[in-house]
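Novice: sequence first, predicted model second:
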Amino acid sequence: MKLLHIDSSILGERSVSRTLSKAAVQKLQDFHPMMDVTYRDLATDPVPHLTAAHLAAGPDVLGDIALGETILNEFLSADVIVIGVAFYNLTIPSQLKAWIDRIVIAGKTFRYTENGAEGLAGNKRVILAVARGGIYRQGASLAASEHAEAYLRSLFAFIGVTCLDVVVAEGLAISDAHRECGRATAFQPISALDPFHAAG
């Protein structure tokens, strides 16, 4: 089994999303000790954003194109993808969006048909570990402003992923008590993750 572990927070060791994603990976490794893990830290080693030069495939961006192929192949070869999702300004970090732009590729992870778009990555399990400073859950006053979890759910559904687990810690910036409660609440579903559940 191959696992791809992605982190996106710029907060380093203080990051709750990193703590949660690490715990999720460890939970799976406890049951699959021979699991092959690939790790990418998008904050310390950011993926360049796409440019017109990239799309033109000029000789000056051959290294960037090769990086994009590596990132896509990492995703395609993984059975499980665990993503630590930071929540900045109501959505995902630009570093994570840059990575997404390298994996959502027509003919590779989706294709257009006469009946609409068809996802091609339905054989994967994705676990999102989301950390939010405020409270954005359904029914909260800020729920309509949540554009990270909602976007990623739509994005992975678009490329065919139906096996999606979402773990959320929120209220982290309200107070120390809220932060500890948010962390504790998020660790409960991680401890309950089914390590043998795989995509169909």
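Specialist: Sure, I can see it. Residues are numbered from 1 along each chain as shown.

Novice: going forward, measure contacts between C-alpha atoms and count neighbours the same way
Specialist: OK.

Novice: ranges for the helices of this structure?
Specialist: Counting by DSSP state H, one finds helices in the chain at the ranges 16-31, 52-56, 62-77, 94-103, 149-158, 176-191.

Novice: adding another structure so you can compare the two:
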Amino acid sequence: MNILQIDSSILGDHSTTRQLTAAIAARLQAAAPGAQVTYRDLAAAPLPQFTAAPGAMDAAALSLALEQVLAADVIVIGAPLYNFSVPSQLKSWLDALAVPGKTFQYGASGPEGLLGAKRVIVASARGGIYTPGTPMASLDHQENYLKSFFGFLGVNQLEIVRAEGLKVSDEVRAQALASAFEQIAQLQAA
């Protein structure tokens, strides 16, 4: 099994999503001895923003991002909620993945995703509480965006490991982290 671990938090060692992605990758490796992990830190080495300016796009970096995804069986993504969405570094990486003929195609019936065999596990961290049924639910443009994006690419096995309410109180934070790590402990290799 090839695991691609993506971190995008700017908080370094203080990042909850980095803790979660590391635990997820370790759990998957324990469940599938011999699994290989490719690690990419989008905060430390961000992809360029898309632009029309000649020469501004680093074709090699964009190509490598796509190649890593295509080679992966499982993609583990650290996605903190920043201002109701994903970090700009993660958005740039996602933009590099939407490549006609590689990750999706258009046909007579409309778009068709080509990444159906991939498993995506999103490590989501949020200071507030945004789950459906809460007053802040309509402001979730993080998990909903990632579900929509990977759904467009044909991914039908997307899981969310969520720690939310991290800034509500110490008690809520402790409960959220315990719940997320318990969910990670239950992850299977396939």
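Specialist: Thanks, I have the structure now. The structure displayed is predicted, hence computed values, not measured ones.

Novice: okay, the helices of structure 1 in TSV with mean neighbour count and distance to Gly133 of structure 1 next?
Specialist: Below are those laid out as TSV (neighbours: other C-alpha atoms under 10 Å; distance: least, C-alpha to C-alpha, whole Å):
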stretch	mean neighbour count	distance to Gly133 of structure 1
helix 16-31	20	10
helix 52-56	11	35
helix 62-77	16	29
helix 94-103	19	17
helix 149-158	17	14
helix 176-191	16	8
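
Novice: would you mind putting those into CSV with distance to Gly134 of structure 1 alongside?
Specialist: Output for these, formatted as CSV (distance: least, C-alpha to C-alpha, whole Å):
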stretch, distance to Gly134 of structure 1
helix 16-31, 13
helix 52-56, 36
helix 62-77, 31
helix 94-103, 19
helix 149-158, 14
helix 176-191, 10
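
Novice: aligned counterpart of Thr21 of structure 2 in structure 1, please.
Specialist: Using TM-score structural alignment to pair residues, one finds that Thr21 of structure 2 aligns to Ser21 in structure 1.

Novice: pull up the gap between the spatially most central residue of structure 1 and Val167 of structure 1, please.
Specialist: The centroid of structure 1 falls nearest to Ile83 when counting by C-alpha atoms, centre = their mean (3.3 Å). Per C-alpha to C-alpha, to the nearest Å, Ile83 of structure 1 is found 10 Å from Val167 of structure 1.

Novice: any residues in contact with both of these two?
Specialist: Common neighbours of Ile83 of structure 1 and Val167 (criterion: C-alpha atoms under 8 Å, 6 or more residues apart in numbering): 127-129.

Novice: tell me which of these fall in strands.
Specialist: Within the shared contacts of Ile83 and Val167 of structure 1, residues falling in strands by DSSP state E are 127-129.

Novice: pull out the buried positions in stretch 76-95 of structure 1.
Specialist: For stretch 76-95 of structure 1, burial by neighbour count (16 or more other C-alpha atoms under 10 Å) applies to 76, 78-87, 90-95.

Novice: with stretch 40-57 of structure 1 instead?
Specialist: Those would be 40-43, 47, 54, for stretch 40-57 of structure 1 by 16+ other C-alpha under 10 Å.

Novice: do stretch 32-40 of structure 1 as well
Specialist: Within stretch 32-40 of structure 1, the residues scored as buried using 16+ other C-alpha under 10 Å are Arg40.

Novice: now the equivalent of Val130 of structure 1 over in structure 2: closest residue in space that isn't a chain neighbour?
Specialist: Aligned by TM-score structural alignment, Val130 of structure 1 pairs with Ser124 of structure 2. Residue nearest to Ser124 of structure 2 in three dimensions, not counting chain neighbours: Arg162, with 4.7 Å by C-alpha to C-alpha, 6 or more residues apart in numbering.
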